[in-house]
Every structure is written in structure tokens, then in C-alpha cells.
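Enquirer: Could you look at this predicted model? Sequence included:
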Amino acid sequence: MRVATLILLALLAVVHAELWFGKGGLPRVWSLGEQVTALQQANEAASLRNDQLAAEVRDLKEGLEMVEERARLELGMLKPDELYVHLSREAAQAASVSQPAATGQVTTP
């Protein structure tokens, strides 16, 4: 009986040693945990960089429209196939007065 108990205790010790220090033991789990932490930090850094790049792309897309609008209004710039027509307020008022047919009124001489 004593021999069987010693054999069982020895087998139990071998199994526990394999569980704690073997291929899937604590040292392996700790190293994998450190690798996971390092990869998560790298993913966070990459995510921040992606957000910055997306913001730059958005600014470039929207910024060009804003720059184009300011150039058109303040500097009178045109695209190659456009025609620029500038009307002063006096000319616009004179045009509306001289064309009463546009308002539905008909005048006879």
C-alpha cells in the first residue's frame, strides 16, 4: 500500500510539474501575455496614426473646396472653361428696370 501511494504521489508531482513548467506552463503564459500587451500598444499607436492620416485627407478634400471658393470670390479666379461675368449694382438695377417683361408687365410706347 505504501508503494502504491508513493507511485501515485510521484505521478501527481510529474503532472503538476508539466502543468506549471511545461510547454503550456506559467513561463509560456507570462511571455504570451507580454507579447499581447506589446501588440495592443502597437495597435493603439497605429490606430492613432490612421486617425491622423484620415483627418489630413479630410482636410485636404474639404480644404481645396474652401480655397477654391475664396479664390473665386476674393480674387475672381476661374476654371479653364468658365466665363466670368461681373455686374455692378447699378447695372443690375438698370437691367431690372429696362426689362419689365420679365416681371410680367407690358409697356406700350
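Expert: All right, it came through fine.
Enquirer: contacts and neighbour counts: CA atoms only from here.
Expert: Noted.
Enquirer: and residue 27, how many residues sit next to it?
Expert: A total of 13 residues lie near residue 27 under the criterion other Cα atoms under 10 Å.
Enquirer: whoops, I mixed them up, residue 19
Expert: Per other Cα under 10 Å, the neighbour tally for residue 19 reads 13.
Enquirer: what helix or strand is it on?
Expert: Taking DSSP states H and E as the definition, residue 19 sits inside helix 2-21.
Enquirer: so how far is residue 48 from residue 21?
Expert: 38 Å (Cα to Cα, to the nearest Å).
Enquirer: Centre-most residue in the protein?
Expert: What sits nearest the mean C-alpha location of the chain, by Cα atoms, centre = their mean, is residue 54, with 3.7 Å.
Enquirer: Quick check: which element contains it?
Expert: Here residue 54, judged by DSSP H and E, is contained in helix 26-75.
Enquirer: Check it against this one:
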Amino acid sequence: MHKRWFVIIMLVLLTALQARLWFGKNSIADYRKMDAQVQELKRQNANLEQRNSLLKADISDLQLGLESIEERARNELGLIKEGETFYRILPQEK
């Protein structure tokens, strides 16, 4: 008789745990939904990281381009920025 009750109680507990596992809060279905969301967010992050890398490369190119333009303007056109003082050093005549 005691064995029979023990088996019945164990089956009820097992059924309750299985029901919670499959249908309750944080069930397997919830896990799969969350996993799908995580994978989608990882994909979006990878796309955004790639976009950020391209933007950083563009910024770097623009900065280098502006620096080279400024250097050329200084050498060829005598560019002097506001607040700068221009000095020309001439070689001594022999």
C-alpha cells in the first residue's frame, strides 16, 4: 500500500514538473523564443559593427584628406590659420 502511494506521488510530481517545463514560465518554448531573439540581436550587432567600421574608415580618410589638403595649402599657397604667426627664414647670402 505504501509503495503504491509513493509511486502515485512521484508520478504526480513528475507530471507537475514536466508541465512546468513545457508550459510554465521560463519553459522550453520561452527559451527558444529568447534564443531566437538573442540570435537576431547578435546579427543586428554584427551589421552595426560592420557599419561602424566603415564609418570609422571614412572618417579617417576624410581626416587624412583634410590634413593633406591643409599641408599642401600651407606649402604651395602660404596658408596661415587664425592665431598663427608666420616666420620665413631666409638663407644667408654668401
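Expert: Sure thing, it's come through. Here the structure is a predicted model, which means the values were calculated and not measured.
Enquirer: Any idea what the TM-score comes out to?
Expert: Overlay of the two chains. TM-score (TM-score structural alignment, normalised by the length of structure 2): 0.73; 88 aligned residues with a Cα RMSD of 2.6 Å.
Enquirer: about what we covered before: any idea how far the equivalent of the residue nearest to the centre of structure 1 over in structure 2 lies from residue 7 of structure 2?
Expert: Taking TM-score structural alignment, residue 54 of structure 1 has residue 56 as its aligned residue in structure 2. With distances taken as Cα to Cα, residue 56 of structure 2 is found 66 Å from residue 7 of structure 2.
Enquirer: what's the answer for residue 39 of structure 2, then?
Expert: In terms of Cα to Cα, residue 39 of structure 2 sits 42 Å off from residue 7 of structure 2.
Enquirer: cool, residue 45 of structure 2 as well?
Expert: Distance, residue 45 of structure 2 to residue 7 of structure 2, using Cα to Cα: 51 Å.
Enquirer: Please apply the same query to residue 25 of structure 2.
Expert: Distance, residue 25 of structure 2 to residue 7 of structure 2, by Cα to Cα: 27 Å.
Enquirer: burial of the equivalent of residue 26 of structure 2 over in structure 1, as a residue count?
Expert: Under the alignment (TM-score structural alignment), residue 26 of structure 2 maps onto residue 24 of structure 1. With neighbours defined by other Cα under 10 Å, the count for residue 24 of structure 1 comes to 11.
Enquirer: try the one 10 residues further on
Expert: With neighbours defined by other Cα under 10 Å, the count for residue 34 of structure 1 comes to 12.
Enquirer: Residue 28 of structure 2 now?
Expert: As a burial measure, residue 28 of structure 2 scores 14 neighbours (other Cα under 10 Å).
Enquirer: same thing with residue 21 of structure 1?
Expert: Around residue 21 of structure 1 there are 12 other residues, counting by other Cα under 10 Å.
Enquirer: And for it, nearest residue in space, chain neighbours not counted?
Expert: residue 27 (6.8 Å; Cα to Cα, 6 or more residues apart in numbering).
Enquirer: Look up how far residue 43 of structure 1 lies from residue 31 of structure 1.
Expert: Using Cα to Cα, one gets 18 Å for the distance from residue 31 of structure 1 to residue 43 of structure 1.
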